[in-house]
Structure formats: C-alpha cells, structure tokens
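Asks: Let me see the structure of the following:
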Amino acid sequence: MTKKIVITGIGASTPIGGTARESWEALLAGESGARSLEHDWVQELQLPVTFAAEAKVRPDSVLDRPVAKRLDPSSQLALVAAKEAFADAGSPEIDPERLGVDFSTGIGGLWTLLDAWDTLRERGPRRVLPMTVPMLMPNAPSAAISMHFEARAYARTVAAACASSTEALVNAYEHLQAGLADVVLAGGSESAIHPLTLAAFSSMQALSRRNDDPATASRPYDVSRDGFVMGEGAAVLVVETEEHALARGAKIYAELAGGGVTADSYHITAPEPEGLGASRAVHMALEAAGATPDEVTHINAHATSTPVGDVAEVRALERVFGERVREIPVSATKAAHGHLLGGTGALEAIFTALAVQERQAPPTINVTEQDPDAPLRISNAPMPLGDEPQLAVSNSFGFGGHNAVIAIRSV
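Replies: Coordinates of the predicted model:
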C-alpha cells in the first residue's frame, strides 16, 4: 500500500535569506541575491564574471566556531539548514534507527580541496590539515547532519549535478515508502563560488556576463538571457509518513506526492532538445502521485536562464501539458536566488511547498521581453493559485543528462 508522505519542516540558507521563511518573503518581494563579488581574487585573476549570488548569512557566523572549523562551507550551510528544518518540524523525538538522511551536492568540498592544494604547493605537505579529506568528501554534509541528529537509519549522498537535491527528495520519498525510516532529513547544499568554477563555467559560456548589473543578470525566458548566475546555499526538508506526523501532532506544509528520475543519455552538458527524458520524469512523478497532467496547477521550472536550456524545458513541458502549459502559473525562481547547483532543487521544493500551501506562485523577476519560444504563464509579481486543491511539479535537470522531478500537493 502506498504511504502518504508529508513535509513537516523546512530550513534554508540562501542568497536572499538566512532562513527558509526569510528567503520566501524576499522571493515574493522580488529581491535579487546576485551581487558584485568583493574578493581580491576577482581582480587579481581578471575573471570575466565578477558577480554571483553568495549566501546572505555566512554559515560560520551561525555555527559554533569549533564546529565550523571542521567543516567545509558546503557542510556548514547544510548543517545550518538542517538545524532550522528539524526545529521547524518540532524537533521530533524519534528512535535514531528510524531517522534517515538523504542529502546531495553537485561538487562537494571545493574550497577545502583547492585551499589544501594551494597550501601543499606553497607551504609543503606538513601544513596540509589532517581533516582535509573528511572536509572535502561529497558525503561530508550528509555525515555532518547524521552525526548532529544521531540519524542512524542511513545517511546517503546523491551527486547528480544540478538535479542532485531533487533526486535526494525522490530517494527520501522512496525510502519512506520502503519503510527504511519514519522521518528523513532531505536536501542539498553547495558552496562553489570559487575563481576556478567561475572561470570554467564562463569559459563554456554558461554564465551571464552582466557585470554592470548583477541583480538583473538571471533572466529566465527573456530574449536577452545570456546564462545563469552562480549561487550558493543549502535547503533541507523534513519528510515523514503522514501516520507518523499525525501521531506526534506535527504541522504539515504539504504532501510530497511523488517523484521521477530519468537520464537523457544525450550530451554531457546540453539537454536533449526535445525534452524526451525530462518529460518522462514529469510523467513518472505524476504517476507516483496518482495524478494526471490536467490536475497540475503550478510549475516550478528549472529555468536557469541559459539560451538553450530554457527552451528545451519548455519543449518538455509542452510534451506533458500540451497547449494547457500556457495557462499554468510557472515560477522560475533562480532569477532571484541564482543557481545553487546541487542545492537548488531542495530550495525550489521548499518554495513549491509554500506556494501550494499559501496559494500563490512566486514571481519570475527580470523578464522584460518574454521569448516567443517560451510561451509560458509567468509574472514579475506573485500569482494567486486559487482556493481549490493544488498540485505542483518542481523540475531539476543537471549536466550529464540527469532529470529529477517531484510532485507536491496541498493538504
């Protein structure tokens, strides 16, 4: 028998807010987290892109210093978001062997790895920190969360580029259905705003170069879009069976109704242009939710603001929803918070849950002339969703042809 899985806690540290609720309010207000970078290395290395969307609140200012020192920034952000989410869920009392962690990252402890390399070259092997490997490994955020909350059911890590944390949520859904845990901390984190990644993404012409106006650089579906904006942060959702949530009197934001994961097997960076794999993931999520495309009332699009990627996603949505895709309120929230890579799907899942709960789709900022090849219903202001039951899908697609989609239903 299929179990009903619900979202009972949310936590986030993002470019537009230090908490999930602050981030949501900033999103509704149309704020942007993209800013010029104030680091010496920007000018020293003559980077072609001089802005990004850094976390608004530095995680080492929130965590105790001894804890922060032993964690890469990606793990710091993960722990900050997890602590908020667990507290928001009412700090459930649970057998540690029934508490699981499904986490993710796209790149992992990049700052730790590259700082250690600099130390080795400049100061020799004896000065490389003994905690370097435990700090840089991709499973470090999952391990940090597991150890902090004594989650012993399991602590798993997904690395599927920009689809990572949505895939982690699909895994959490499936693990709860399988009875591997009663409560799961699920999400993702990323802290990869580094000169190397900025240079590399810029070299492949994936980043916007609007250095003179960072706040308007991410422009999903706009005819003048020229690439995404690097972001950093973390987002965590507490998900559990409805039976467990009701038994402990938990508040419920929304239902995590289903998920789907597919692969394009097409190109290492470019999406399959007709949206075949992406549309299949949407269908799988709706099938798991016991729903049809006609029931969907809101879409949180991946929409990174790249010329090719945005249109490929539109093709996928047209495959699923047909002409009706022009009527469904669509939000492309990366325009505000940037692209958090492995952390972005979980953040957008939080925004999607709040959208169906509060009956309003968040705005898509910076669209001044909508691309005729992307005939979607978007708005630079929040859009009301109505009083009827809501069903939304949230899409995430990543380099390597990874597609992950979740369905979220109002309760």
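Asks: Going by C-alpha atoms from here, please, whenever you check contacts or count neighbours.
Replies: Fine.
Asks: Can you list the residue ranges for helices in this structure?
Replies: 20-28, 40-44, 65-69, 73-88, 110-123, 132-136, 140-149, 164-177, 195-203, 242-247, 276-288, 307-321, 334-337, 344-358 (DSSP state H).
Asks: These into a markdown table, with extra columns for mean neighbour count?
Replies: Formatted as a markdown table, the helices of the chain follow (neighbours: other Cα atoms under 10 Å):
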| stretch | mean neighbour count |
| --- | --- |
| helix 20-28 | 20 |
| helix 40-44 | 12 |
| helix 65-69 | 13 |
| helix 73-88 | 27 |
| helix 110-123 | 15 |
| helix 132-136 | 19 |
| helix 140-149 | 22 |
| helix 164-177 | 27 |
| helix 195-203 | 16 |
| helix 242-247 | 15 |
| helix 276-288 | 24 |
| helix 307-321 | 21 |
| helix 334-337 | 31 |
| helix 344-358 | 27 |
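Asks: And the residue positioned nearest the centre of the chain, how far from Phe351?
Replies: Centroid-nearest residue in the chain: Thr344, 1.8 Å away (criterion: Cα atoms, centre = their mean). Going from Thr344 to Phe351 by Cα to Cα, to the nearest Å gives 11 Å.
Asks: again, but for Asn380
Replies: Asn380 is 16 Å from Phe351, by Cα to Cα.
Asks: do Glu93 as well
Replies: When Glu93 is compared with Phe351 (using Cα to Cα), they lie 26 Å apart.
Asks: Now do the contacts for the closest residue to Thr269 other than its chain neighbours.
Replies: Spatially, and ignoring its direct neighbours in sequence, Thr269 is nearest to Phe399 (4.7 Å; Cα to Cα, 6 or more residues apart in numbering). Applying Cα atoms under 8 Å, 6 or more residues apart in numbering to Phe399 gives the contacts 160-162, 268-271.
Asks: Just give me how far stretch 3-14 sits from the chain centre.
Replies: Distance, stretch centre to chain centre, for stretch 3-14: 13 Å (Cα atoms, centre = their mean, to the nearest Å).
Asks: How many residues are close by the residue nearest to Ile5 when sequence neighbours are not counted?
Replies: Once flanking residues are discounted, Ile5 sits nearest to Thr241: 4.5 Å by Cα to Cα, 6+ apart. Thr241: 24 surrounding residues under other Cα atoms under 10 Å.
Asks: Output the contacts of Phe399 as TSV; include the columns distance to Thr368 and neighbour count.
Replies: Below are the contacts of Phe399 laid out as TSV (distance: Cα to Cα, whole Å; neighbours: other Cα atoms under 10 Å):
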residue	distance to Thr368	neighbour count
Ala160	32	25
Ala161	29	22
Cys162	26	29
Ile268	31	12
Thr269	27	14
Ala270	26	15
Pro271	25	27
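Asks: In strands only, show me these.
Replies: Per DSSP state E, strands hold no members of those.
Asks: please give me the structure for this one as well, since I'd like to look at both together:
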Amino acid sequence: MRDVVVTGRGVVSPVGNEPDAFFDALAAGQSGIVPADDGGAAEAPASGFDPETWQTPRDVRKTDRYGQFAISAGLQAWHEAGLADAGVDPERVGIIFGTGIGGMTTIEATYGEFFEGGPREVSPHFITMMMSNAAAGLLAIQLGVYGPSWSVSSACATGAHAIGDALRMIQFGDADVAVAGSSEATLCGLPDAAFGRMGALSKEGVSRPFDERRDGFVMGEGAGALILEAEEHAVARGAEIIGRVVGFGASSDAFHMAQPDKTGRGAAAAMRNALRSAGAEPTDVAYINAHGTSTPFNDAIESRAIVEVFNGHAPAVSSTKGQIGHLLGAAGAVEAVATITALQRGVLPPTGGLEQPDPECEIDHVLEAREVPGAKLALSNSFGFGGQNASVAFAAK
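Replies: A predicted model of the protein is given here:
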C-alpha cells in the first residue's frame, strides 16, 4: 500500500476561518462560544465567515450554509496544497466529504414556508441544498475533478470516517489525491430544541471537557478539510508535505443510540485498530486530540478507554471542543486539522474551560499550550451517536 501524506488544510470555525489563524487561536486559549442571540442555549458560530469569498452571490443563494462551509474549507485546502495550477489528472482526484445532518437550516426554513404558503413556496433548489451528499458534489463541480466521490454520514464520527475512507482510497490506488473532510451548520431552532430535550446541552452555556463541573456540550458550526495525497505523487510535483496519515481504526459500540458503552470498549477498539493500522505501539503516541464533548458520560468513558489502551504510558490529551464547542459531523475533520498542525508546529493546544479536572478522568491534560518538539505520532478521536467510533493516526512529516 502507498504512503499517504497531507499537503493541504482548510477550516471554517468559531475561532478562525484559515488553518494557521485557527490554530493560533486554539493555542492562545481563545474561545468562540457566545450566548445565543435569541436568549437560548450558548453556541459557537463560525466567526466572520463570508461565503462570497469562494462563491458567487447567485451560487450562495442555492447552497445551504453547510455546503458553503464545505466549499470554503475544501478550496482552502486545495490552494494550500498548490493544486490549483498543478496540472493533476482530474480523474485521479477523489472527494470524500461528509456531514452528520446535512442542510438543516434549509430544511427548517422550507418547512415553515411550505406550511404557510404551500408547494409553490418551496424552492426548486431545496433537494440539492439539503441532501447530505451535496458538499461532495459541490466540491467536485467547483474543482472540476472526476475521481471517486461520495458522502459519509456517521453523526459526530463523520469527519474521521471521511479521512479514513480517503486514506484507504489512496493506499489502494483508486486515486492519487483526495479532498477529505466534513461540514455542519445546525445553529437553528430545531436541533437546539432537540438536543436540549435530550439533556445533552450545557445548561450553564460552558464547554469544559474533562472538568468535574461539566454538564453538557455547546453546539458549534464549521467545516474542516485535508488534502490527502500519495507520497510519490506529492514528491513528484514538489508539494510541501505538512504531515502524514498513517492509520485509521473504527468500531461500533452496539449498545445505545445516544449513549456510549460505559465500558469504553468501542472507543478502545477504535484506538487499538488505528495503532495496528499504523504499525505503531501505544508508547509511540505523544498526543491525543480527544472527542471530549464536555458531557458527563463521554469524557469519563473516553478517559477510561485511553488509560486501558495506553496501559501506563500517558500521552498528552486535550479537546478543542472547550473553545469551539461541538461541531457535530464537522468535529472530526476540524479536529484533524488541529491535530496535524500540532504535530507540524510541535505545540499542543489546550482544553479550554478545564480548571478542575475530574478525578474520573485520570489522563495527562493539556491545560495550557504545550511545546512538544520532536512529537512523532498523534491520534484524533471521534465518537458518534449510533455507537460509531473512529480514530485517525497522524504522523509528523
């Protein structure tokens, strides 16, 4: 199988809409969480996002917000990788881009228009705006590429699964280059009400992963994208290599649709599978970007799984959700951008909001940005409703 490298990154987030600005904000402890405009639950909206940076006004009107995020992140990554003028074979470029929910803002608005005004009030673009594979299709059109293209939808594990699929696509020779990532835009009434009814949202409006006072997550929005490329292809065109994707692991809890298995077996299996895929030992791992949602169950169970898998070795652990909230289906891809950049810079981002570590979460917490020169291997964990778990192993270049 071919070695796979990362040559481009793109991000839309509550703390920055460009990879280096995003990571600088994380390292500085900047938070993108704000009170909701309508007095509801706190949220983490994409900061200063302008869809017309990458799309015409006409195309913006025909694209759901989640699709706008996807185009922005994907094109950022494409340009950082130097692919815009590289003359790559368009039939050898794949796109694996997912979402947990899809065009929710369009769905919610259209239902209101339909019930108030009838069928004639429904946009002819409704279907193509709300469908979950819209982002992959939009990017293929925008880039003019003809390789394998599909969407992944596995709740909050979506982004990690998309990267895992892209990794294998390139390893097995189905493409030379892949745009991999995920996007989500659900800061609207229905998801807010639904997660609130589930008791999943923080009543205090604070995201504090692994803190003993944590009481739920804060919902955010955004997108993340990576350009994955066969190493020989990247070297042949003189691309700058940011890092490597060296392993991927997945598992299923087969336990509950919304709660993780309290034994942590699924989370542990995903991490073990990622290490096996990477040909690595637990002691090789310097850092874990945790799923770390700030919910009582998830953080304790993930901590337990980390302790079990690493068996005395204590990799540094942080969760970016303390600063940007939970981006649902986009979380894994945005956190992958943070993880690969952490290895590139030799700096680990902290867990925002963490002041009183829960004794049940006995791991090496990164409380402030930490320099780790020479760090070689990191995992990015993502666990989704439905019991779907994924872990991606990244290596320094």
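Asks: After superposing, what score do the chains get?
Replies: These two chains, once laid on top of each other, score a TM-score of 0.97 by TM-score structural alignment, normalised by the length of the second structure; 394 aligned residues with a Cα RMSD of 1.1 Å.
Asks: follow-up on the earlier one: redo the helices of the first structure as a markdown table? Include distance to Ile5 of the first structure.
Replies: Shown next, in a markdown table, are the helices of the first structure (distance: least, Cα to Cα, whole Å):
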| stretch | distance to Ile5 of the first structure |
| --- | --- |
| helix 20-28 | 20 |
| helix 40-44 | 45 |
| helix 65-69 | 32 |
| helix 73-88 | 16 |
| helix 110-123 | 34 |
| helix 132-136 | 32 |
| helix 140-149 | 21 |
| helix 164-177 | 7 |
| helix 195-203 | 37 |
| helix 242-247 | 6 |
| helix 276-288 | 12 |
| helix 307-321 | 24 |
| helix 334-337 | 26 |
| helix 344-358 | 13 |
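Asks: closest to Ile299 of the first structure out of those helices?
Replies: Proximity to Ile299 of the first structure, assessed across the helices of the first structure by Cα to Cα, is greatest for helix 344-358 (8.1 Å).
Asks: start and end residues in the second structure for the closest one, please.
Replies: Using TM-score structural alignment, the residues of the second structure aligned to helix 344-358 of the first structure are 331-345.
Asks: can you list the residues that contact that stretch?
Replies: Under Cα under 8 Å, 6+ apart, the answer for stretch 331-345 of the second structure is 9-13, 19, 23, 156-160, 163, 181-182, 222-226, 242-244, 289, 320, 348-349, 375-382, 394-397.
Asks: roughly how far apart are Gly179 of the first structure and Leu246 of the first structure?
Replies: Distance, Gly179 of the first structure to Leu246 of the first structure, by Cα to Cα: 17 Å.
Asks: ditto for Arg156 of the first structure
Replies: Relative to Leu246 of the first structure, Arg156 of the first structure is positioned 26 Å away (Cα to Cα).
Asks: for Leu196 of the first structure, same thing?
Replies: 47 Å.
Asks: do the same with Gln390 of the first structure
Replies: With Cα to Cα as the criterion, Gln390 of the first structure and Leu246 of the first structure are 21 Å apart.
Asks: what do you get for Leu198 of the first structure?
Replies: 46 Å.
Asks: just checking, what residue in the first structure corresponds to Phe195 of the second structure?
Replies: Phe195 of the second structure maps onto Phe201 in the first structure, by TM-score structural alignment.
Asks: What's Glu54 of the first structure aligned with over in the second structure?
Replies: Using TM-score structural alignment, Glu54 of the first structure sits opposite Pro45 in the second structure.
Asks: How about the contacts made by its match?
Replies: Per Cα under 8 Å, 6+ apart, neighbours of Pro45 of the second structure: 13-14, 32-34, 187, 220-222.
Asks: who wins for neighbours among those residues?
Replies: Gly222 (36 neighbours).
Asks: Is it correct that that one is in contact with Ile71?
Replies: No - contact criterion Cα atoms under 8 Å: Gly222 of the second structure and Ile71 do not qualify, at 11.1 Å.
Asks: What is the aligned counterpart of Asn300 of the first structure in the second structure?
Replies: Match for Asn300 of the first structure (TM-score structural alignment): Asn289.
Asks: Spit out the contact partners of that match.
Replies: Taking Cα under 8 Å, 6+ apart as the test, what Asn289 of the second structure contacts is 317-320, 335, 339, 378-381.
Asks: So among the residues you listed, which aligned pairs are also touching in the first structure?
Replies: Among these, the ones whose aligned partners also touch in the first structure (both residues aligned by TM-score structural alignment, their matches' Cα atoms under 8 Å) are 317-320, 335, 339, 378-381.
Asks: sorry, back to before: superposed on the first structure, what's the mean shift for the match of helix 344-358 of the first structure?
Replies: Per the superposition on the first structure, stretch 331-345 of the second structure and its aligned residues are separated by 0.8 Å on average (mean Cα distance after the TM-score superposition for the first structure).
Asks: With the flanking residues excluded, which residue is spatially nearest to Ala395 of the second structure?
Replies: Ala395 of the second structure sits nearest to Leu377 (Cα to Cα, 6+ apart), 4.5 Å away.
Asks: What is the most widely separated pair among the contacts of Asn289 of the second structure?
Replies: Of all pairs in the contacts of Asn289 of the second structure, the most separated under Cα to Cα is Thr320 and Ala378 at 14.4 Å.
Asks: thought Ala73 of the second structure was touching Gly8?
Replies: No - with contact defined as Cα under 8 Å, Ala73 of the second structure does not count as touching Gly8 (10.1 Å).
Asks: hang on, isn't His291 of the second structure packed against Phe383?
Replies: Yes - the criterion here is Cα under 8 Å, and His291 of the second structure meets it with Phe383 at 6.5 Å.
Asks: Show me which of those two is the more surrounded one.
Replies: More neighbours surround Phe383 than the other of His291 of the second structure and Phe383, with 33 against 29 (other Cα under 10 Å).
Asks: Number of residues surrounding Val4 of the second structure?
Replies: 25.
Asks: and if you look at Pro357 of the second structure?
Replies: Counted with other Cα under 10 Å, Pro357 of the second structure comes out at 18.
Asks: what's the counterpart of the residue nearest to Ile5 of the first structure in the second structure?
Replies: Per TM-score structural alignment, Thr241 of the first structure is aligned with Ala230.
Asks: Now Gln360 of the first structure: closest residue in space that isn't a chain neighbour?
Replies: In space, Gln360 of the first structure is closest to Pro384, 4.4 Å off (Cα to Cα, 6+ apart).
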